[in-house]
Structure formats: C-alpha cells, structure tokens
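Chemist: The following comprises the amino acid sequence and a computationally predicted model.
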Amino acid sequence: LDVKVLGVSSGLALDTIDCAIVHYRQATLDSPLHMKLIQHDEAPVLASVRMPILNLLLKFKASPYSMGQINELAGQMFSTAIKSFLDKHEIPPSTIDITSAQADALPPLGTRGKDGSGSQYPGWGTVIARDTAMTTVIDFRMPHHQQNRQRHALVELTTGTLLRHPVHLRACLNIDHIANLCFVRPASNGAAMASDCGPGTMFIDYAMRYCTSNQLQNDHDGTWGAQGTSNDSVVNHFMQSHDYFNRAPPARMVAEMFGEHEAQALIDECLFRNMSDRDIVATMTRITAANLVRQLKKWIAALNAPAPAQKIELFLCGAGARNPHIVDYLTAHTADIVAMQSWEDIGIRSGAKKAVCAAQLGLEALLDAAVRERGERPTAARPGRVEGSIAKAKRWDEAVEKVVRFG
C-alpha cells in the first residue's frame, strides 16, 4: 500500500483550517501500517468568510433552503485553504491521492430541516472536488455506532490509532472550542473512550471578541490573559455552580447557544465588579484551566480507582494547547497523576493532530470504498470500519487500483 492523503480539518468555531499531507505505506496485509507526516500548516479563516456559514447553521433547522448555501460556502472555504496550502508549499495536486475533509460545525449530509428538506443538496465535498479537481471524502461514519455516538466514536478510532501503547495508559486532551478528552488504554485492554468536558477556548474567544469589539478573535498565545489578573471570586463561584463531568451538553448546543449565554453571564459579572478587559480575559482563561483540571482528575479517578499504577501520559492538542497559562496550570495541578508528553515524540508535529486524524479517516473510507468497487460486500460488523461520502475527481481510479492491488 502506498497512498498520500491530504487531511483538512476545522473545529466548531470554523476559525482555522488545518491541513496535513500524510503518506501511508504498508508492505503486506500482515505488516504494520507506516505513516509519515509530509507537510502541515494552519490557515486562519476570516470572520467575513465564517460568519455567514455560522449564521446559516443557526437558521438551518427552521429554513429548508439554507443547506445548499451552507454547502457551497463551506466548500469554497475549504477549497481556498487547500489551494493556498498547496501553493505555499509548492506541492502539485497530482501527488495527492485523495482529500479527506472534516468540519465539526457542519451537520451530516443526511440532516434535514423541519420540513424534511435539506439532504437533496450537493454536499460541500462535491464543491471541494469541483474547485480543486481532487477526489474528496467527507461525512465520516461508523456503521456499528448510533448517530449520537458518531463524533466520539471517530475520535476514539483515530486517537486510539495514534496513541495506543503496549503497556501505558494514554490520554489526549483536545482544547478546541469545547474540550474533549480521550483515554486510550494499553494494547492489551483495547478500547479507547472519548467524552466532551466543557469549555475549551470558547469562553476566552467570546471574551476577546467582546473586549476588542470583534477586532481580535482569540487569545491562543495567552498574551491578553497574561496582562490581566484573574478574579478568584468569579472563578470560585463559577466552579461551584458548574460541573461538566456528568452533564456536558451536546457539541452543537455548546456551539450555538450554551457557550454564548454562559460567557455573557460571566462577562456581566466581571463588569459588575469593574474589572478591566484584560482581567476579564485572564479570569476566563483561569476558569477554562480550572475546569480542565477538575475534569481530568475526575475521569482519571473513575477509570483507575482507587489509584493508577503509573502516571497517565497526557498529550495536548487544539488551539488552547498553545496558551501558556492553560498548559502551566494543567501541569502544576496534575503533576502527581499525569506525565505531559509531546506529539513530536511520536512523529507528529504540534498542532497537526486533527488534520492527521482527518487523513486517517480518509484512508479508512478509501479502503472501505475499494472493497465496494471490487464488487465485494463490506463486513458491517468490523469495529473499525469507516464509511464516507466520496466526490470523485482526478486520481480516484488510480487510488482504488492501488488498494485493490494491495489486496
């Protein structure tokens, strides 16, 4: 097997698009699969591009015709990022077998509006394939999981593939718009387990937009927060009244409603206390970090009661993993149970994890599609089986032929 996949990914906020080219090689069916990260980059998405999409997503359930607009705009957004990435790094599109795109904010292709419409529109993957002339896979799903478990199941599959160790228990804390925690048991114990655990950068991003009148969208490097002082009373009050361990809201609810309501309530409390803009951002950052520590400790206690035999190896990713205050707070308050690890130690550049996971899903979907092209029936019961919606373009036949020849 010798396949190159361009993985592209964007989170719930649609504020950045990550791109990564991954080269997969496997000598025989019985030999290990080798992957090499060829190139990675991140592109910010302008508010003028993403806000129309987010606004249409809010209206989608009531509006029967917005899905077509969403797909066109989202496809153009990804296409622009892909072409810019390839041009910047002087990579010919002809060297890529397939593009694999993932967007947490976009609904599955089969999602319908209240009147039952919506699914008849061409998917955003079709727009990417049209604009880039590259076969594109989107809308990943695992047939043996229910719809409400799909997002976590895909995280468990990809993170488990990257992090599984023969003897060590590992975990990945993805600090994106919302935070997601995935525990990967040693190879002998098999399964991984993923769960949302409250706000990631969501509160900080909202505070930055509020405090700068939308001039700045985030504080990923922690500069604003470092210039302020967090208010312990606000932090303690929030932590006493909010615990996401047993009642983390669904991701879409977080993105559309919960985050803004809670963030605005926090800002109102800070303004009542006459806090400065930078103090507000510092307080939001401390709340985020404190909640992540609480969630991490509770999940570790639940999985390893009464105590783990060794420290859990923790890998951080997402925009929040670049914020020094969050990382330092996590390190200081979990040092007795967690050993911080670097993605570079396992051959993945910092920040590339989500795009690499998108590439992995694209490979799995290609393998599944090749079985169908060969006239065989996929084994639905296979736990790791992944399906995807494929918009065929150049090199599709060649990519399938590579898989078929491999066996």
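Modeler: That came in fine, so what should we check first?
Chemist: okay, CA-based contacts and neighbour counts for the rest of this
Modeler: Noted.
Chemist: wait, doesn't R164 sit right on T158?
Modeler: No: between R164 and T158 there is no contact under C-alpha atoms under 8 Å: 10.1 Å.
Chemist: which SS class is the residue of the chain most remote from its centre?
Modeler: The centre of the chain is farthest from one residue, N274, which by C-alpha atoms, centre = their mean lies 36.0 Å away. Three-state assignment for N274 (DSSP: H, G, I helix; E, B strand; the rest coil): coil.
Chemist: With Q69 instead?
Modeler: When classified by three-state DSSP, Q69 comes out as helix.
Chemist: mind listing what it touches?
Modeler: L56 (C-alpha atoms under 8 Å, 6 or more residues apart in numbering).
Chemist: which residues of this protein fall in helices?
Modeler: Remark: helices assigned in the chain by DSSP state H are 47-59, 66-88, 124-132, 150-163, 202-211, 223-226, 232-241, 251-253, 259-272, 277-304, 324-334, 353-373, 396-406.
Chemist: Output those helices as a markdown table; include the columns distance to S94.
Modeler: Conversion of the helices of the chain to a markdown table gives the following (distance: least, C-alpha to C-alpha, whole Å):
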| stretch | distance to S94 |
| --- | --- |
| helix 47-59 | 28 |
| helix 66-88 | 11 |
| helix 124-132 | 11 |
| helix 150-163 | 26 |
| helix 202-211 | 38 |
| helix 223-226 | 41 |
| helix 232-241 | 52 |
| helix 251-253 | 36 |
| helix 259-272 | 42 |
| helix 277-304 | 43 |
| helix 324-334 | 39 |
| helix 353-373 | 17 |
| helix 396-406 | 11 |
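Chemist: Tell me the spacing between G362 and G123.
Modeler: G362 sits at a distance of 16 Å from G123 (criterion: C-alpha to C-alpha, to the nearest Å).
Chemist: Now do P107 against N55, distance only.
Modeler: From P107 to N55 the distance is 14 Å (C-alpha to C-alpha).
Chemist: Kindly report the same for M284.
Modeler: Distance of M284 to N55, computed by C-alpha to C-alpha: 25 Å.
Chemist: want to compare, so here's the second one:
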Amino acid sequence: MSGTSADGADIAFASFSPVRGNIACRFRSFYSVPYPRDLRERVLRISEAREADKEELCRLSMTLGDFFASALEKAFAYLEIRPEEVAAVGCHGQTVGHYPVKRRGFLKETGASLQIGEPSFLAQRTGITVVSDFRPADIAAGGMGAPLVPAFLGILLRGRGCFSSFQNLGGIGNATVVSPQGKVLAAFDTGPGNLLIDGAVRRLSAGRRTMDKNGAWALRGTVQEKFLAGLIRGDRFIALPPPKSTGRERYGRPRLEKIIASARKEGLSREDLLATLTAYTAETVRLAFDRYVLPKWPVKEIFLGGGGGKNPALAAFLAARMPGLKIRATETLGLPPQYIKAAAFAFLAYLALCRQTGNVPVATGGNPAVLGKISPGSRGTFMRVSPPS
C-alpha cells in the first residue's frame, strides 16, 4: 500500500477466515520500504501536474510495479516468510489522480481515479496471484471510488460494546463510524490529513525533511487562530455533506503555495505555521464529527490511523478540540497506525477472490460491487482462499 503521502510501500501480512457467519482476521507481520527520493519526486510531479506526460506515466507505472515487487521480496527475506505461505497479494498501487466529482462520460456521468504500479511485476517475480486496481469497480457501480477501507474497519471494530470511529490521518483525512455490531454507519473524507503538513515541512526545509517528526515543529509553535479561521472559511470541501471524497487535487501544491504565501505576509514563523496547519487538520475532523456524526450516533472513541496517528501534536490538538471522545491508538487493535490501509487492501483482495463485495454503499455512494482485477501467479495459490459462509 502507498497512500496519498507517496512516501513508500507499507506491507501487512494478514490472514482471514470465515467464523460463524463472520470473518476473523489475524495480523502476522509488517514491513515498510520508503521510496527513493528521485522516485518520490517523480510520483509527486505526475500527481500534481495539470497535464501528464504520457511516456512518463507509462514508465512510472512500470517502475513502481518493479519497486513494489522488490519491496515484497525484501519483506519476505527480512521477516523470513516464504512466498509459498502467501495465498494472494492485494496491491492498491499509487494514486496519481482522483476526481470523484462526476462528469459526462460516454453514456452516463462518472467519476475517475487512477492508481499506477503494474501488478504483473509482483505476480511474475513472486509467483503469487495479485489483486489490484480496486477503485474503478466502485466507480463503475456509481460510487466515488473511495473510501474503500470501511469494510475492513467494520470487521476490526466489531464487538467493542459502543459506537466507535476510526479517523485515518494519511495524506487525506477520512472518518468511519461503526456500530457495536460492526455495521459501517458512515464513512467519508474529512479534509487534509498530513498532506499540507508534510508539504510545508519539505518546502520550509528545502527538501531536507519530509515530515514534522513527532510533531516537533508544531509543538514548539502557537496556533494562529485568525489564520486558522481563514483556512476553514476558504475550504469549501468541509462544508459538503457525505458521502464525499477528495485528494491531492484539492490539497496539493497549489493550495500549499497559497497558504505559505499568506503565512509569510502575516509574519508567521515556521513553527507557528506548522502548529496552525496541524490544528487545521484537527479542526476539520472536529467539524466533520460535530456536523455529520455526533448528531446521529453516540460515538465514544476515535482510533487514529495513518502517519498522523503517530504525530503527538495532532493527537493532542484532536483531544483538546474533542474532549468528549476518547482518543485511542490502533496498537490496541493489534495494528500499528501506518499499516491499517495495507491490511485493509489485503482484506479486499480476500473478498475479491471469494467473489464477495468489498465496497460500502453508504461510504462511496455506489452499488455493491466486487472490487479489484486479478493478475494470476504461477503458483495458483489463490485456490487456497476459504470464502465466508
């Protein structure tokens, strides 16, 4: 899995099995391989370009496929896992464009989303069947292609004895609300996650840093409330009702450059800008819950996932703005925060091979659909998958 932050490949080894009409999941190991700097820059350039270079897009897809295969081979070697032990690989790929707003297609209006990273490299190099390209099936079924993690979160948060929520804080923030019985009640993007924070750090450090590690800059700064209020007023996305989805197209480099220019005009220090951008993410989450979640469901806890789940400043800002809710770490669920999505797409691969639907209509707005495309491996190991009863 590589998310909107485009920082590398996160790999989760998980197993799924049917148990009394439900699906049990177990997590074995986790591994990450960062993108080399030049590869990350290529991904960011193509993701933020208004017009894509066709040859570069084609070659980058092959390069990423080769990188994903290499990353998995490194994981096998480091974790001492044999490819023969793995039934299938779920590969989300790298998103380079996500346009959920529907426009006229051939016969009907449709959204669009593109993930690259040729899965054939994984299938050829490992011999394992690969399931990839999950989002188009939901779009073809009338959805936005996102968010797709909620089906997995319903399994993960089932049986907690209260209404729970999961707030992903990857490049983009998204919320999922789950009933005590594991039913997904709502899921939608809330606004920026780490995207603006990471982008500002790269810009202000001239590329020497890629993130605000441990929220250090933000914790040394002071939130500039007037500047924050202007960011909220200028963000039309957060006022939209669910279901809704967004991406780098809204919160990428053009938006960041305007924010940095305004911050310099207002005389904000580096630390104050990072504190304010971190508070911006926290405030979009608070507004989403106040408007679209808490009036309907008595949510008691929020689990934080994604890279932002490891940011103490962001967790502290959320706790201060949402004092009625318990902020929890995903480690208590058996998963480090940065591997939630990797585990989720392993789960979606399992569902696809079992011919089970993987999208949640209340989340994407689409009809139920089996997600993903299959690249057969030479081992034929997908035959070992046991479908839910």
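Modeler: Looks like it came in fine. Model, not experiment: these values are computed from the prediction.
Chemist: Work out the TM-score between the chains.
Modeler: Once superposed, chain against chain, the TM-score is 0.82 (TM-score structural alignment, normalised by the length of the second structure); 362 aligned residues with a C-alpha RMSD of 3.1 Å.
Chemist: re earlier: show me which of G362 and G123 of the first structure is the more surrounded one.
Modeler: G362 (29 against 24; other C-alpha atoms under 10 Å).
Chemist: Kindly state which residue of the second structure is aligned to that one.
Modeler: Residue pairing (TM-score structural alignment): G362 of the first structure is matched to A349 of the second structure.
Chemist: from what I can see its match touches K373, true?
Modeler: No: assessed by C-alpha under 8 Å, A349 of the second structure is found out of contact with K373, at 9.2 Å.
Chemist: more neighbours, M284 and N55 of the first structure?
Modeler: M284 (29 against 13).
Chemist: which position in the second structure aligns with the more buried one?
Modeler: So M284 of the first structure corresponds to L277, using TM-score structural alignment.
Chemist: Burial check on the closest residue to its match other than its chain neighbours, number of neighbours?
Modeler: The shortest distance from L277 of the second structure to any non-neighbouring residue, by C-alpha to C-alpha, 6 or more residues apart in numbering, is to I197 (6.0 Å). Other residues near I197 of the second structure come to 27 when the count uses other C-alpha under 10 Å.
Chemist: I197 of the second structure against T210, yeah?
Modeler: No: contact criterion C-alpha under 8 Å: I197 of the second structure and T210 do not qualify, at 9.4 Å.
Chemist: how about the nearest residue to T176 of the second structure, chain neighbours excluded?
Modeler: Of all residues not flanking T176 of the second structure in the chain, A187 sits nearest, at 4.2 Å (C-alpha to C-alpha, 6+ apart).
Chemist: residue in the first structure matching the one you found?
Modeler: Match for A187 of the second structure (TM-score structural alignment): A194.
Chemist: likewise L196 of the second structure?
Modeler: So, by TM-score structural alignment, L196 of the second structure is matched to F203.
Chemist: OK, contacts around that match?
Modeler: By C-alpha under 8 Å, 6+ apart, the residues touching F203 of the first structure are 259-260, 263, 284-285, 288.
Chemist: One more pass at 7 Å, please.
Modeler: 259, 263, 284 (C-alpha atoms under 7 Å, 6 or more residues apart in numbering).
Chemist: Considering those residues, which is situated nearest to H177 of the first structure?
Modeler: H177 of the first structure lies nearest to G259 out of the contacts of F203 of the first structure, by C-alpha to C-alpha, at 9.3 Å.
Chemist: count of residues packed around that closest one?
Modeler: 20.
Chemist: distance of it from L162 of the first structure?
Modeler: The value you get for G259 of the first structure to L162 of the first structure, if C-alpha to C-alpha is used, is 30 Å.
Chemist: and if you look at E156 of the first structure?
Modeler: Counting by C-alpha to C-alpha - E156 of the first structure and L162 of the first structure are separated by 10 Å.
Chemist: same check, this time on H168 of the first structure
Modeler: Where L162 of the first structure is concerned, H168 of the first structure sits at a distance of 13 Å (C-alpha to C-alpha).
Chemist: Mutual contacts of those two, please.
Modeler: Joint contacts of H168 of the first structure and L162 (C-alpha under 7 Å, 6+ apart) do not exist.
Chemist: Please name the residues that touch the nearest residue to A171 of the first structure once chain neighbours are set aside.
Modeler: Nearest residue to A171 of the first structure, sequence neighbours excluded (C-alpha to C-alpha, 6+ apart): F183, at 4.2 Å. Going by C-alpha under 7 Å, 6+ apart, F183 of the first structure touches 170-172, 192-194.
Chemist: what would those look like in TSV with distance to Q227 of the first structure?
Modeler: Formatted as TSV, these follow (distance: C-alpha to C-alpha, whole Å):
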residue	distance to Q227 of the first structure
R170	34
A171	31
C172	29
A192	39
M193	37
A194	34
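Chemist: tell me which of those is nearest to F85 of the first structure?
Modeler: C172 (26.6 Å).
Chemist: Can you get me a residue count around the nearest residue to that closest one once chain neighbours are set aside?
Modeler: In this structure, C172 of the first structure finds its nearest non-sequential neighbour in F315, 4.7 Å apart by C-alpha to C-alpha, 6+ apart. Residues near F315 of the first structure, counting by other C-alpha under 10 Å, number 21.
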